[in-house]
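Enquirer: Sequence and predicted structure, then a few things I'm wondering about:
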Amino acid sequence: MSAILDLQIACDSPNLPSAQDIQTWLDGVFTAQNVPENEITVRIVDAQESQALNLAYRGKDKPTNVLSFPFEAPVGMSLDLLGDLIVCASVVAAEATEQHKELQHHWAHMIVHGTLHLLGFDHIDDDEAQQMEDLEVAILKQFSIDDPYQDQ
């Protein structure tokens, strides 16, 4: 099971993960969830673009770490396209610092978290949140990344 990655870098930010790192994290989710080969766009953006999208689609006037936009094919059309992840580099970096996490580990968590959203997982109620967090922890463990929720 593997993802077909379309990586877009739309900001000038240091310490971004490599395309191979992102591919590895996506493949971890695809394998864990038995997802057939699908294309996924990961767009890494600045705070301005993240804030504009967050306002337009979620009504929140601030940048956010990751936004997920699942692809919904028109009736009768079949495309192997999972959707788009928009990740704000500066928010991810700031959160990693604030939460005392390795930057690369936080990037992995955001890619895994966003991809699970594309697959239909959510964290609106407590049961859904626990299920999603458990999946994230299990997937991240494959990459020797500690439970990102352990300090909460």
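Expert: Thanks, I have the structure now. Numbers count the residues shown, from 1 in each chain.

Enquirer: From now on I want contacts and neighbour counts done on CA atoms only, so please keep to that.
Expert: Fine.

Enquirer: Which parts of this structure are helices?
Expert: 19-32, 47-58, 89-98, 103-118, 126-141 (DSSP state H).

Enquirer: Of those, which is nearest Q8?
Expert: Closest of the helices of the chain to Q8 is helix 19-32, at 9.7 Å (criterion: CA to CA).

Enquirer: ok, and here's another one to check against it:
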Amino acid sequence: MSQPDLSLSLQFADPRHKAVLPRHKVMRWMRAALELPGEMTVRIVDAEEGRTLNREYRQKDYATNVLTFDYTHEPVVAADLVICAEVVEREAREMGVDLTAHYAHMLVHGTLHAQGYDHEEDDEAECMEARETEILLALGFPDPYKK
């Protein structure tokens, strides 16, 4: 099965992990999670910008790993993903996982959110986690939920 087309804008407000996120890899990881063509922006930010956006849009006063702003689900998935470099780095270190693998997970996670996947309810979380695991294993990464 061929992967959907993806128009990607990749922005580095925080350039610390730019070498870990070459455009071709980001495209590959996101396309693996896309079910329809996509027009997406990925913005890598510092903790200050991440916290500001999370506070403004989710009323949560802390920087989180990934924020997804989804605009349309079909016929084209249109969304912005905001990923906080400091949070992703800290989580990878705390979980003892490779930084690249954790970024791939965050990009797959955000891309699924952009298509309407959610994890607020237990059954939704199980479905989303299973899909993330399936995609990441197919990309050669370990199961992000295996303890």
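Expert: Looks like it came in fine. Just so we're clear, the structure is a prediction, and the values are computed from it rather than from any experiment.

Enquirer: now the helices of the first structure as CSV including mean neighbour count and distance to A3 of the first structure?
Expert: Shown next, in CSV, are these (neighbours: other CA atoms under 10 Å; distance: least, CA to CA, whole Å):
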stretch, mean neighbour count, distance to A3 of the first structure
helix 19-32, 19, 6
helix 47-58, 17, 24
helix 89-98, 18, 21
helix 103-118, 22, 11
helix 126-141, 16, 15
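
Enquirer: now the ones you listed as JSON lines including distance to L81 of the first structure?
Expert: As requested, those are arranged in JSON lines below (distance: least, CA to CA, whole Å):
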{"stretch": "helix 19-32", "distance to L81 of the first structure": "13"}
{"stretch": "helix 47-58", "distance to L81 of the first structure": "20"}
{"stretch": "helix 89-98", "distance to L81 of the first structure": "24"}
{"stretch": "helix 103-118", "distance to L81 of the first structure": "10"}
{"stretch": "helix 126-141", "distance to L81 of the first structure": "22"}
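
Enquirer: Looking at those helices, which is nearest to D151 of the first structure?
Expert: helix 89-98 (12.2 Å).

Enquirer: quick check: that closest one aligns to which part of the second structure?
Expert: Aligned by TM-score structural alignment, helix 89-98 of the first structure falls on residues 85-94 of the second structure.

Enquirer: list the contacts for P142 of the second structure?
Expert: A101, T133, L136 (CA atoms under 8 Å, 6 or more residues apart in numbering).

Enquirer: What residue in the first structure is paired with it?
Expert: Aligned partner of P142 of the second structure by TM-score structural alignment: D146.

Enquirer: So its match versus P17 of the first structure, what's the distance?
Expert: 18 Å (CA to CA, to the nearest Å).

Enquirer: which parts of stretch 114-121 of the second structure are buried?
Expert: Buried residues in stretch 114-121 of the second structure, defined by neighbour count with 16 or more other CA atoms under 10 Å: A114, Q115, Y117, D118.

Enquirer: Give me the aligned partner of the last one over in the first structure.
Expert: When the structures are aligned by TM-score structural alignment, the residue of the first structure matched to D118 of the second structure is D122.

Enquirer: mind checking how far the residue nearest to that match when sequence neighbours are not counted is from F30 of the first structure?
Expert: Distances taken as CA to CA, 6 or more residues apart in numbering place E128 nearest to D122 of the first structure, at 6.0 Å, with adjacent residues excluded. E128 of the first structure sits 19 Å away from F30 of the first structure, taking CA to CA as the criterion.
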